[in-house]
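Chemist: This is a predicted model, with the sequence first.
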Amino acid sequence: MNWQAEARAQWPILTVFGIFVGAFALVAVGFWRRGALLIGIGVAVAAAFRLVLSDETAGLLVVRAKPLDFATMVTAAAAMMHIAATIDPLGTN
């Protein structure tokens, strides 16, 4: 299989990776709260993919059993979004 076919097969993790790249770009230019929120959204997207996709289609998002993966990712996403929404901005965006 060539690299393009491999990339197509791993579209769920590449989508989440793209969201993370955007989040880290926001953090790099000083919008760290928005970047942190986008990281939480990225993890929530990963959780949704893990919930609705089969193990074969979810690819690298599969770590353990589907319920455990989903619960872990939802918890991490909720914590990250809560922190991003409630932490004092300290003069930043």
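Modeler: Received the coordinates, thanks. All values reported here derive from a predicted model rather than from experimental measurement.
Chemist: Please make it C-alpha for all contacts and neighbour counts, starting now.
Modeler: Noted.
Chemist: The protein: strands as residue ranges?
Modeler: Assigned strands in the chain: none (criterion: DSSP state E).
Chemist: Run a quick neighbour tally on residue 67.
Modeler: Other residues lying near residue 67 total 12 when counted by other C-alpha atoms under 10 Å.
Chemist: residues touching it, list them.
Modeler: Listed by C-alpha atoms under 8 Å, 6 or more residues apart in numbering, the contact partners of residue 67 are residue 51.
Chemist: Comparison target below:
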Amino acid sequence: MTRPPLYVRRPFLAGLVRQLPLLAVLLVVGVGLLLVTFEHWRWGLVVVGLALVGAALLRLLLPVRRVGFLAVRSRPVDVVLLAVVGVVLTAVALAIPGG
């Protein structure tokens, strides 16, 4: 006798597992915002930028059924937008003099 899939046995848990990539990105963004709050704005913005680059990599590498709400548009559009915004945010944060 085969067991039914997880989404049938425990739909809430299956939905939560599907959103783990987004949860990981949001957790890293939260750490970055916490750094900004405690006046380490440059490193906070670098962390947020790298979180967006990481989101782009997750969107690129994970199949659609595993990526959850990181999939908003088509894969190429999501990857390019997340990567470009992440790289630009990181570059601007590191390029501003003083700190």
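Modeler: Here it is on my side, so go on. Quick caveat: nothing in here was measured; it's all calculated off a predicted structure.
Chemist: Am I right that residue 21 of the second structure is in contact with residue 68?
Modeler: Yes. When contacts are counted by C-alpha atoms under 8 Å, residue 21 of the second structure is listed as touching residue 68 (7.3 Å).
Chemist: and the aligned residue in the first structure for residue 50 of the second structure, how far is that from residue 31 of the first structure?
Modeler: Aligned counterpart of residue 50 of the second structure in the first structure: residue 41 (TM-score structural alignment). Distance, residue 41 of the first structure to residue 31 of the first structure, by C-alpha to C-alpha, to the nearest Å: 15 Å.
Chemist: Neighbour count: those two, which is higher?
Modeler: Per other C-alpha under 10 Å, whichever of residue 41 of the first structure and residue 31 has more neighbours is residue 41, with 21 against 16.
Chemist: My guess is the more buried one contacts residue 82. True?
Modeler: No. Look at residue 41 of the first structure against residue 82 with C-alpha under 8 Å: they stay out of range, at 11.1 Å.
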